[in-house]
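K.L.:
below are the sequence and a predicted model for it; my questions follow.
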Amino acid sequence: MQQRGFGDLEATVMDRVWAREDGVTVRDVFDELTGTRQIAYTTVLSTMDNLHRKGWVRRDRQGKAYRYWPTMTREERSANLMRAAFSAGGDTEAVLAFFVGQMTAEESAQLRAALRHGGSGRRT
């Protein structure tokens, strides 16, 4: 799957999808969003349909509605974006050096811990 950034509304919708282990309906997302912004139900419907078409969510029909689930976790998506950035960034060693140089002490400790554990999705 090509890794591109989400639009503002897509990112907001995906936050709602990732937050619910039992999946979400368009109505669920619409009801949550109307508390913070003016938005039409059909806009949420179109956005979720677009996310499905792009492969970011899967859906199953439940009665007259669909229930949506993410096709990958937020962490998997972030890792894929990082992989794409390393691939497109030219000199990988230089990209990594700049990346590590911008880390906080806590992030650096988390990176060292991840390297010690070898990572579960490690490429060979």
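P.N.:
Happy to help now that I have it.
K.L.:
from here on, just use CA atoms for contacts and neighbour counts.
P.N.:
Noted.
K.L.:
in the protein, where's the longest helix?
P.N.:
helix 74-88 (DSSP state H).
K.L.:
just the helices in this protein please.
P.N.:
For the chain, the helices defined by DSSP H cover 8-19, 26-33, 41-53, 74-88, 92-101, 105-117.
K.L.:
counting by contacts, list what the longest helix of the chain packs against.
P.N.:
Under the contact criterion of 3 or more CA pairs under 8 Å, 6 or more residues apart in numbering; DSSP states H and E, helix 74-88 touches helix 92-101.
K.L.:
alright, now check it against this:
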Amino acid sequence: MSKPTESELEILSLLWEMKEASVRQVHERLAEIKDTGYTTTLKTMQNMHAKGMVHRNEEQRTHVYRPITNQKETQKSLLKNLVTTAFGGSAQKLVLQALGAEKPSKEELDEIRAFLDQLENQK
């Protein structure tokens, strides 16, 4: 699968949440967060179908799309690419930058600590 563009990733995120949806349903959700035209959403979803990112059910008049790509695998691939290109392959630099950019809540820090403890216990 090719790397999704920012617009494709926004649509994939909605489809992962919604499981399946028509172009109209996706467009209505997108319009809540950004100014975009229906035809732009339609064309992007058609391109995503051509790229193999989404399946299109054409049995009814209104085509229904669902993601083919797995959310976790896509995130893993994008993160690996980001770490390699932007952080010289250093996960440490990525994490430090991410934690420094936004002040994590106490709950988030507790989850991070628990995750780190789990990683250490696996060794």
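P.N.:
Happy to help now that I have it. Keep in mind that this is a model prediction, so the values were computed, not measured.
K.L.:
what's the TM-score once they're superposed?
P.N.:
Once superposed, chain against chain, the TM-score is 0.61 (TM-score structural alignment, normalised by the length of structure 2); 113 aligned residues with a CA RMSD of 3.3 Å.
K.L.:
circling back: just the buried residues of the longest helix of structure 1, please?
P.N.:
Residues of helix 74-88 of structure 1 classed as buried by neighbour count (16 or more other CA atoms under 10 Å): 80, 81, 86.
K.L.:
stretch 18-26 of structure 2 now?
P.N.:
20, 21, 22, 23, 24, 26.
K.L.:
and these, which is closest to residue 41 of structure 2?
P.N.:
Checking these against residue 41 of structure 2 by CA to CA gives residue 23 as the nearest, at 6.9 Å.
K.L.:
most centrally placed residue in structure 1?
P.N.:
Nearest to the geometric centre of structure 1 sits residue 74, at 4.1 Å (CA atoms, centre = their mean).
K.L.:
give the contact list for the residue lying closest to that one once chain neighbours are set aside.
P.N.:
Among residues not flanking residue 74 of structure 1 along the chain, residue 18 sits closest, at 6.9 Å (CA to CA, 6 or more residues apart in numbering). For residue 18 of structure 1, the contacting residues are 69, 70, 73, 74, by CA atoms under 8 Å, 6 or more residues apart in numbering.
K.L.:
picking up where we left off before, wait, which of the buried residues of stretch 18-26 of structure 2 is closest to residue 7 of structure 2?
P.N.:
residue 26 (11.9 Å).
K.L.:
alignment lookup: that closest one to structure 1.
P.N.:
Counting by TM-score structural alignment, residue 26 of structure 2 corresponds to residue 29 in structure 1.
K.L.:
cool, residue 6 of structure 2 as well?
P.N.:
By TM-score structural alignment, residue 6 of structure 2 lines up with residue 6.
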